[in-house]
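Asks: just the structure for this:
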Amino acid sequence: MACIASPILLELLFFWNNDSFTRGLKAIEKSTSLLLFPIFIIGNYQRINFLRITQIYSIATTILMLLLFIRFNVIYPELMNKYLNGIDLWEMGYQFADSIGIHAPALNMHLAFVSVCALFFVFYSIKNEEKRSFKIIRLIVFLLSFFFVLFVNTRMALVNVLAGFAIVFFLEFKSKINVKKTGIISAIALILLGSILFFFVQKNPYMKEKYSKATFAYMDKVGKLDEIDHPEIKVFNSFVTRLSIWKSVWELSVKNLPFGVGASDGKPELVKYYKQTNQQFLAKYEFPTHNQFLDFLLKFGILGPIVALLYMFTIGFLGYDLKSAIIISFFMIFFTSNLTDDFLLRFDGIAFSGLWFSIFASYWLQQKTILDKGQKAA
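Replies: Got it, this is the predicted structure:
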């Protein structure tokens, strides 16, 4: 419970370092769920049905996304026509995410986890020899969830979802399941996945450019983005922009060690530093840190990244100790997503991680209780 609450405890510990009392309270307010979730969920850990909650979550989210996708096509047909005709393909996922009021990388982090859960339940259906109709439904949910990851089309989420699939395959093949049936289902799933991916690459040729040239363009311009002609067009989402931001964050963080600039002052101080160092492009768009560990370093000094690592790697420990493909995949998705973004700044990222962290901890406590009872009985 202390590990889950550690980010808000850190904000309380360094509250004195905020320049604004009101903004400091708003920063704490965003993180209050990290206190409430552990109390109410872990405090009632015996009542938590981990697999049932995960199953309902993956199915319900996929159905919701399908309805929102249909809505998007009805309300914005001109955008879909534009995309189908190969115009402005780079903004497709961002326009869809904006239509439902969610930041595209945050949405796709959720969807990557949903897709991994859906694949897990395909194997679960095989292992427990469920009816064919259930297996087909689970397979359809999985394929739809993967389709939405591709549709939103953020780089880190796509890499994460494929890595998550590999984790599920590896751990489930080690368990006692019907190898023949699993092989058949896996072959069908791989063929369908490959077909979906092929379709997207054919209909969205920008994917080839996005995952090669666009991502790693202008790497010689780190910290000198204003030398690029129209950087907002050419490098807005490129890796060189992230590196330029991180360079500025690191320089500013080093100047403010050991206690940082304060929880409420991270972004204002960073934007001010962009202007001081004459980085007009970064200052104009007021880019945040895009790295949770550097963000905590800037705000809280030396203790910041230590707490961020503790928070995330405790999730990894729970997954490793339980040998759970779902929890290990969640850790990998959340950890790597925070290398290129800062989801503990956003309420959706805070609530998403705090909720599932508490559910994972409850499941871990259940398994430990069962194990202890078994050892006492023996």
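
Asks: C-alpha from now on. contacts and neighbour counts both.
Replies: OK.

Asks: can you tell me the element residue 19 falls in?
Replies: Using DSSP states H and E, residue 19 sits in no helix or strand.

Asks: might one say that it is in contact with residue 262?
Replies: Yes. Here residue 19 reaches residue 262: they are 7.4 Å apart, a contact under C-alpha atoms under 8 Å.

Asks: same drill for the two, tell me which one is more crowded.
Replies: residue 262 (24 against 14; other C-alpha atoms under 10 Å).

Asks: check contacts around that one.
Replies: Residue 262 makes contact with 14, 15, 17, 18, 19, 298, 299, 300, according to C-alpha atoms under 8 Å, 6 or more residues apart in numbering.

Asks: of these, which is the most crowded?
Replies: Highest count within those by other C-alpha under 10 Å belongs to residue 298, 33 neighbours.

Asks: how about it: what's its closest non-neighbour residue?
Replies: Of all residues not flanking residue 298 in the chain, residue 253 sits nearest, at 4.6 Å (C-alpha to C-alpha, 6 or more residues apart in numbering).

Asks: report how many residues lie close to the one you found.
Replies: Residues within reach of residue 253, counting by other C-alpha under 10 Å, total 25.

Asks: contact partners for it?
Replies: 260, 297, 298, 299, 301.

Asks: residues touching the residue nearest the centre of the chain, list them.
Replies: By C-alpha atoms, centre = their mean, the chain has its centre lying nearest to residue 109, at 3.1 Å. Contacts of residue 109 were listed using C-alpha under 8 Å, 6+ apart, and they are 157, 333, 334, 337.

Asks: pipe these into a markdown table and attach distance to residue 281 and neighbour count per row.
Replies: Formatted as a markdown table, those follow (distance: C-alpha to C-alpha, whole Å; neighbours: other C-alpha atoms under 10 Å):
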| residue | distance to residue 281 | neighbour count |
| --- | --- | --- |
| 157 | 26 | 26 |
| 333 | 30 | 22 |
| 334 | 29 | 22 |
| 337 | 24 | 23 |
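
Asks: second chain to compare with the first, below:
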Amino acid sequence: MILILCIASPILLEVIMFWNNDSFAKGFKALEKSTSLLLFPIFIIGNFQRIQFIKLTKIYSILMTILMLFFFIRFNLLFPELLTKYLNGVDLWEMGYQFSDSLGIHAPALNMHLAFVSICNLYFVFSSFKNHEKLGMKSVHLLLFGMSFFFVLFVNTRMALFNALAGFVIVFIFEIKSHFNTKKIIITGAATVLLLSGILYLFVENNPYMKEKYSSVTFAYMDKIGKLDEIDHPEIKVFNSFVTRLSIWKSAWELSVKNLPFGVGASDGKPELFKYYKDTNQQFLAKFEFPTHNQFLDFLLKFGILGPLVVALYIGTIGYLGFNLKNGIIVSFFFLFFTSNLTDDFLLRFDGIVFSGFWSSIFAGFWLQKKTLDKAPEVV
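Replies: The predicted model follows:
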């Protein structure tokens, strides 16, 4: 019951603070989007004995990788002109976003999924060595891992790439060191590093914009926080820069402080923030209507003091389960979802809500399985 309440805490907070919505109709719409955070834990945790965590994760990572290969081929068949531009080094920045748009998914949200898939595939690479699987199966897992990491690079969002690499390290620390002898660690680690380095090198060499994106573009105009309209054509120069995020956060923080202790209401977060952009004469932010891009700030704006505490409880529950189980996949998911929500707001999006709610419930069910087995009496 405690686990169910922790995972359902965002929707429970919306129910408790429902009175604070200016429009009850819009409040119900916001509530409807979060319903899976109640349904998933009730049905999955309520049947935790039936969860086959490793099997489910393996099927998920394999199917997702194959599905992405299908969509990648489809994309290049439907939009050959984009591939031609890409191969000729023209407008390299748009490829990942165009690919995501062809699936109807926001690029950072898609790449968050893909980062987790690549982390899972790496786990099964190491698992194939640990379980002495045949060379053919090891090669299949290596191929799946290489493909999934390529897709992360292809969509090319900064936080997802960072989280994927961090997840690889976490999986190595938690899952490999405790199961492998030194020789196997060296061989498996070297093979993985070699594969990663090769993919990364080939991709960066054929995408010179990536060097620019991760350096000068990201940290341009840092002296213009809250003054983006002073930049000539900010929609061209700083649309994806860190200074834009900081300007949004500054506005969201200022508006949140004005509406403490209870916030503006679940249905009024975005409209009030957009109105604040206009009131403070930030025309660039107002034109593109940027949301908070930080889940802690988003809940602070909507629900006041309780908001960020509930986000911390929701994400922290995943971290507790992972560290308690010493499971690299779960700890990686915790790190990925925590850091992703520092620069985005995935509990605003249905795909982010479902993604986190489903896997949180699976992790909780797996944790209960382990604890039940540990407490089971020995058969004499």
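
Asks: got a TM-score for the pair?
Replies: The TM-score (TM-score structural alignment, normalised by the length of structure 1) is 0.98; 377 aligned residues with a C-alpha RMSD of 1.0 Å.

Asks: just to revisit the earlier point, the residue nearest to the centre of structure 1 maps to what in structure 2?
Replies: Alignment note (TM-score structural alignment): residue 109 of structure 1 maps to residue 112 of structure 2.

Asks: try residue 23 of structure 1
Replies: So, by TM-score structural alignment, residue 23 of structure 1 is matched to residue 26.

Asks: before we move on, which element is its match in?
Replies: helix 24-33.

Asks: on average, how far is that helix from the matching bit in structure 1?
Replies: Overlaying structure 1 shows helix 24-33 of structure 2 at a mean distance of 0.7 Å from the equivalent residues (mean C-alpha distance after the TM-score superposition for structure 1).

Asks: quick one on the thing from earlier: show me what the residue nearest to residue 298 of structure 1 lines up with in structure 2.
Replies: Superposed on structure 2 with TM-score structural alignment, residue 253 of structure 1 falls opposite residue 256.

Asks: repeat for residue 294 of structure 1
Replies: Residue 294 of structure 1 maps onto residue 297 in structure 2, by TM-score structural alignment.

Asks: so who does that match touch?
Replies: Residues in contact with residue 297 of structure 2 (C-alpha under 8 Å, 6+ apart) are 249, 252, 253, 256, 308.

Asks: now the buried members of those residues.
Replies: Using 16 or more other C-alpha atoms under 10 Å as the burial test, those include 249, 252, 253, 256, 308 as buried.

Asks: ok, the first one - contacts?
Replies: Read that as residue 249 of structure 2. By C-alpha under 8 Å, 6+ apart, the contact list for residue 249 of structure 2 reads 292, 293, 294, 297.

Asks: how close does it get to residue 356 of structure 2?
Replies: 23 Å (C-alpha to C-alpha, to the nearest Å).

Asks: specify, as a residue range, where stretch 336-347 of structure 2 falls in structure 1.
Replies: Counting by TM-score structural alignment, stretch 336-347 of structure 2 corresponds to 333-344 in structure 1.

Asks: list the buried ones in that stretch?
Replies: Along stretch 333-344 of structure 1, these residues count as buried under the neighbour rule (16+ other C-alpha under 10 Å): 333, 334, 335, 336, 337, 338, 340, 341, 342, 343, 344.

Asks: which ones are touching the last one?
Replies: Under the criterion of C-alpha under 8 Å, 6+ apart, the contact partners of residue 344 of structure 1 comprise 292, 350.

Asks: next: the one 5 residues further on.
Replies: The neighbours of residue 349 of structure 1, taking C-alpha under 8 Å, 6+ apart as the test, are 106, 343.

Asks: now do it against residue 265 of structure 1, distance only.
Replies: In this view, residue 349 of structure 1 and residue 265 of structure 1 are 20 Å apart by C-alpha to C-alpha.

Asks: equivalent analysis for residue 29 of structure 1, please.
Replies: 15 Å.

Asks: can you point out the helix or strand that includes residue 299 of structure 1?
Replies: Short version, using DSSP H and E: residue 299 of structure 1 is in helix 292-300.

Asks: ok so, going back, now, which of the buried ones among the contacts of residue 297 of structure 2 sits nearest residue 60 of structure 2?
Replies: residue 308 (30.8 Å; C-alpha to C-alpha).

Asks: assign a three-state SS to the closest residue in space to the match of residue 23 of structure 1 that isn't next to it in sequence, would you?
Replies: Ranked by C-alpha to C-alpha, 6+ apart and with sequence neighbours excluded, the top spatial neighbour of residue 26 of structure 2 is residue 267, at 5.6 Å. On the three-state scheme (DSSP: H, G, I helix; E, B strand; the rest coil), residue 267 of structure 2 is labelled coil.

Asks: do the same with residue 260 of structure 1
Replies: Secondary structure for residue 260 of structure 1, judged by three-state DSSP, is coil.

Asks: equivalent analysis for residue 257 of structure 1, please.
Replies: Relying on three-state DSSP, one would call residue 257 of structure 1 coil.

Asks: these two touch, right, it and residue 301?
Replies: Yes. With contact defined as C-alpha under 8 Å, residue 257 of structure 1 counts as touching residue 301 (5.4 Å).
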